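>>> Attaching a predicted model along with its sequence, questions to come.
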Amino acid sequence: MADSSRFQPNASLDVVGIGNAIVDVLVQTKDSFLSEHDLQKGGMCLIDEQQAEALYQSSGPGLETSGGSVANTMVGIAQLGGRTGFIGRVRDDQLGSIFSHDIRAVGTRFETPSATTGATTARCLIYVTPDAERTMCTFLGASTQLEPEDLDLSMVKQTKVLYLEGYLWDSPAAKRAFIAAAEACRAAGGKVALSLSDGFCVDRHRESFLELVNGHVDVLFANEVEIKALYQTEDFDIAIEKVRGCCSVTAVTRGSDGSVVLSGDQRWEIGIYGLGELVDTTGAGDLYAGGFLHAFTQGHSLERCGQLGALCAGQIVTQLGARSQVSLPELMREHLN
């Protein structure tokens, strides 16, 4: 059942995301490349600009698209037919132009001015091995220089949901922007959603995240590792019980075990959609959030939100990269009655 009463009535956008503006460079490679460059398979490491350039030059042909977790989610919502905006910082360089053009081309509003000084545009080198495992090397560059002055608060005040990336908590300036945007959105009647982003990110900022989750976030997204890290337990059910009631809605993904959606004393177990051979897990969590938030902003039931999230995630892992190569609305019509 749809419920559009949960949002401000005059919102011109469904979801606005604030996150790291990163160009994803996806490269299909062999395990030997990882060994040669001393990269931990399946891991995510931060690298500096010199390392990023050296790895980029050593890599084979790659697929370059606008990326970053929240940006991927905004694109997924736009592909589903939602109205989205994105706020993030790039530099006035080649990769910055690629990011700006790519995210606008899919219908997402992006108006943050490019930096003219400082670090170059962020990039994430994503190495996908034949077993579909991804190994990520990220240079955050200009994305960490987002300031409160970069915020388009008019956009924030026009959205049903503001979606924030936990990674922003690593930068004091971006953190201030994050808080200012959340306050402006809530004052205008919008809702705030947060992605915990990464288990290591949770470990770095646990106390701040717990404070956010307890009363400042309406919709929380996490995977199993992140939610257990937040509550410092190895028991998934204990973590779920601790988060229950802290946010209006919590969605936790569990890989091949599907996902769990919580609201009050209700719990929905959402299965996975096996739509083909596993090729690349890049963007699976991002597209889950995209499907979920699209259904959520259209007033659908929370069970339906979880199902659309699972469907979008199930599609994206059958291809290279986080941009669906098939029509997500057609996929939705085919699999969700």
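In hand now; what should we look at? In this text the structure is predicted, and so the values were computed from the model without any measurement.

>>> can we go C-alpha only for contacts and neighbour counts from here?
Noted.

>>> Can you list the helices and strands that the helix or strand V23 falls within packs against?
Using DSSP states H and E, the element containing V23 is strand 22-28. Secondary-structure packing of strand 22-28 (3 or more CA pairs under 8 Å, 6 or more residues apart in numbering; DSSP states H and E): strand 63-67, helix 94-105, strand 122-128.

>>> how far is the next helix or strand after it from where the chain is centred?
Next helix or strand after strand 22-28 toward the C-terminus (DSSP H and E): helix 31-36. Computed by CA atoms, centre = their mean, to the nearest Å, the chain-centroid distance of helix 31-36 equals 28 Å.

>>> let's bring in a second one:
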Amino acid sequence: MTQTLPAPRFDVLCIGNAIVDVLGRVEDDFIVREGLVKGEMRLVDAGRSAEIYGHLGQVVRMSGGSAGNTAAGVGSLGGTVCYIGKVADDDLGRAYAHDLGHLGIRFATPPLSGGAPTAVCIVLITPDGERTMNTYLGACQSLTTADVEADADAIAGAAITYLEGYLWDPPEAKQAFRRAAEIAHASGRQVAITLSDSFCVDRHRAEFLSLIRTGTVDIVFANEHELKALYETGDIDAAVAALKEDCTIAAVTLGAGGSLALTRDETFHVRAAPVNQVTDLTGAGDLYASGFLYGLARGMPLADCAAIGGLCAAEVITQIGPRPMRSLADLVRQAGYPA
């Protein structure tokens, strides 16, 4: 006899590094002077973070973090969302919690008291819209299994639990990551991971492949660079073929080439949504995941999930910052999809 699952309490539950983004516009020369690699995300200590910040002019500050951005996108689409991530009991941490609450996102992770401050990512945006990120992880590295256990009911009640690949760096967070997947699967729910960036894949390739091949995660999000890094090939077709063998569902973003929605038996190639002006690429992948996850949680066909993801990504790159500034639900409805 097939057991019927209770209706999900949340469409998506996101777990990731809770980071406040500081966004500044710079010229390419600034990247060179600071000894940075354009387009790279690098981890820095508190001193280096303060040094780069001191060399900037006017900046925009907003709550961020990859999975936090995805949570915000799902909320803007009209989905029900929960977020698990660690901030400090400081001004930035309280601002982060306020921002999520304002978006209707449940965020109940207890803040860190007496430890490192809330994480900060300095995002340098060059005229071509490319972003170079310098991240001080601070308090977000202190996420523990206890934080996941405290929200076990929310995980069990979420249609999809979405895990940020960056979270795989701190050992304690890695255990929290695994425990969240166990709770979700024990409740008959799905688990998704984003590979986050190719440098993250290089650090954790074997473990990421194990997560996928053992079924610890059901859904994989990657861009073409991350996917090539995962399978150590320069051939995107070979990487896609390998991913289809390894996982149940995957979404692969191809920039201006659109995206692929994959199962072991099917491949859907969806064109990129048109963009008049690229302002800032920050959050494009995060918001693509928002649209895809929202559609999947609502039972939409995979090609539609990918198309909605593309609409959300196209919208966010026309603005500064990774959080949508207008209703994504309205955007999706205007395109003819249910929201």
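It's in. Here the structure is a predicted model, which is why all the values come from computation and not from measurement.

>>> rewinding a little: so which of the helices and strands packed on strand 22-28 of the first structure is the most surrounded?
strand 122-128 (a mean of 27; mean count of other CA atoms under 10 Å).

>>> how far apart are that one and its match in the second structure?
On superposition with the second structure, the mean distance recorded for strand 122-128 of the first structure (mean CA distance after the TM-score superposition for the first structure) is 0.7 Å.

>>> So which residues of the first structure form helices?
31-36, 49-58, 69-80, 94-105, 153-157, 172-187, 199-204, 206-213, 224-230, 236-243, 284-297, 302-316, 328-335 (DSSP state H).

>>> coming back round to it: okay, and the strand holding V23 of the first structure goes to which residues in the second structure?
Mapped onto the second structure using TM-score structural alignment, strand 22-28 of the first structure covers residues 19-25.

>>> same thing with stretch 63-74 of the first structure?
Mapped onto the second structure using TM-score structural alignment, stretch 63-74 of the first structure spans residues 60-71.

>>> Name the surrounding residues that touch the matching stretch.
For stretch 60-71 of the second structure, contacts defined as CA atoms under 8 Å, 6 or more residues apart in numbering pick out 12-24, 81-83, 95-96, 99, 105, 162-164, 196, 283, 286-287, 289-290, 321-323.

>>> Pull the number of nearby residues for R333 of the second structure.
Neighbour count of R333 of the second structure, defined by other CA atoms under 10 Å: 12.

>>> and if you look at the one 3 residues further on?
The number of residues packed around G336 of the second structure, counting by other CA under 10 Å, is 9.

>>> Map it onto the first structure.
Aligned counterpart of G336 of the second structure in the first structure: L336 (TM-score structural alignment).

>>> Report the separation between its match and T281 of the first structure.
According to CA to CA, to the nearest Å, L336 of the first structure and T281 of the first structure sit 22 Å apart.

>>> Then D92 of the first structure?
30 Å.

>>> These two: which has the busier surroundings?
Between D92 of the first structure and T281, T281 has the larger neighbour count (other CA under 10 Å), namely 21 against 17.

>>> contacting residues for E315 of the second structure?
Applying CA under 8 Å, 6+ apart, we find E315 of the second structure in contact with V275, P324.

>>> so how far is Y231 of the second structure from it?
Counting by CA to CA, the gap from E315 of the second structure to Y231 of the second structure is 30 Å.

>>> ditto for R33 of the second structure
Taken as CA to CA, the span from R33 of the second structure to Y231 of the second structure is 34 Å.

>>> Repeat that for D197 of the second structure.
To Y231 of the second structure, D197 of the second structure is 14 Å away according to CA to CA.

>>> ok, now F30 of the second structure?
34 Å.

>>> Please apply the same query to A307 of the second structure.
Separation of A307 of the second structure from Y231 of the second structure (CA to CA): 26 Å.

>>> with the first structure superposed, average distance for the match of strand 22-28 of the first structure?
Its aligned residues in the first structure lie a mean 0.9 Å from stretch 19-25 of the second structure after superposition (mean CA distance after the TM-score superposition for the first structure).

>>> contact partners of that stretch?
The contact list for stretch 19-25 of the second structure (CA under 8 Å, 6+ apart) reads 56-65, 87, 92, 96, 118-127, 137, 140, 321.

>>> Quick one: end-to-end distance for stretch 36-56 of the second structure.
Where stretch 36-56 of the second structure begins and where it ends lie 14 Å apart, using CA to CA.

>>> Over to stretch 293-304 of the second structure?
11 Å.

>>> now stretch 179-194 of the first structure
Stretch 179-194 of the first structure has an end-to-end distance of 12 Å (criterion: CA to CA).

>>> Tell me the gap between it and the middle of its chain.
17 Å.

>>> what do you get for stretch 319-326 of the second structure?
On CA atoms, centre = their mean, the centre of stretch 319-326 of the second structure falls 15 Å from the chain's centre.

>>> what's the matching range in the first structure for it?
Using TM-score structural alignment, stretch 319-326 of the second structure pairs with 319-326 in the first structure.

>>> Contacts made by the matching stretch with the rest, please.
Applying CA under 8 Å, 6+ apart, the set of residues contacting stretch 319-326 of the first structure from outside is 26, 63, 67, 72, 75-76, 278-280, 282-284, 287, 315-316.

>>> Start and end of that stretch, how far apart?
10 Å.

>>> I125 of the second structure -> the first structure?
Taking TM-score structural alignment, the alignment pairs I125 of the second structure with V128 from the first structure.

>>> thinking that match is in contact with T135, fair?
Yes: assessed by CA atoms under 8 Å, V128 of the first structure is found in contact with T135 at 6.6 Å.
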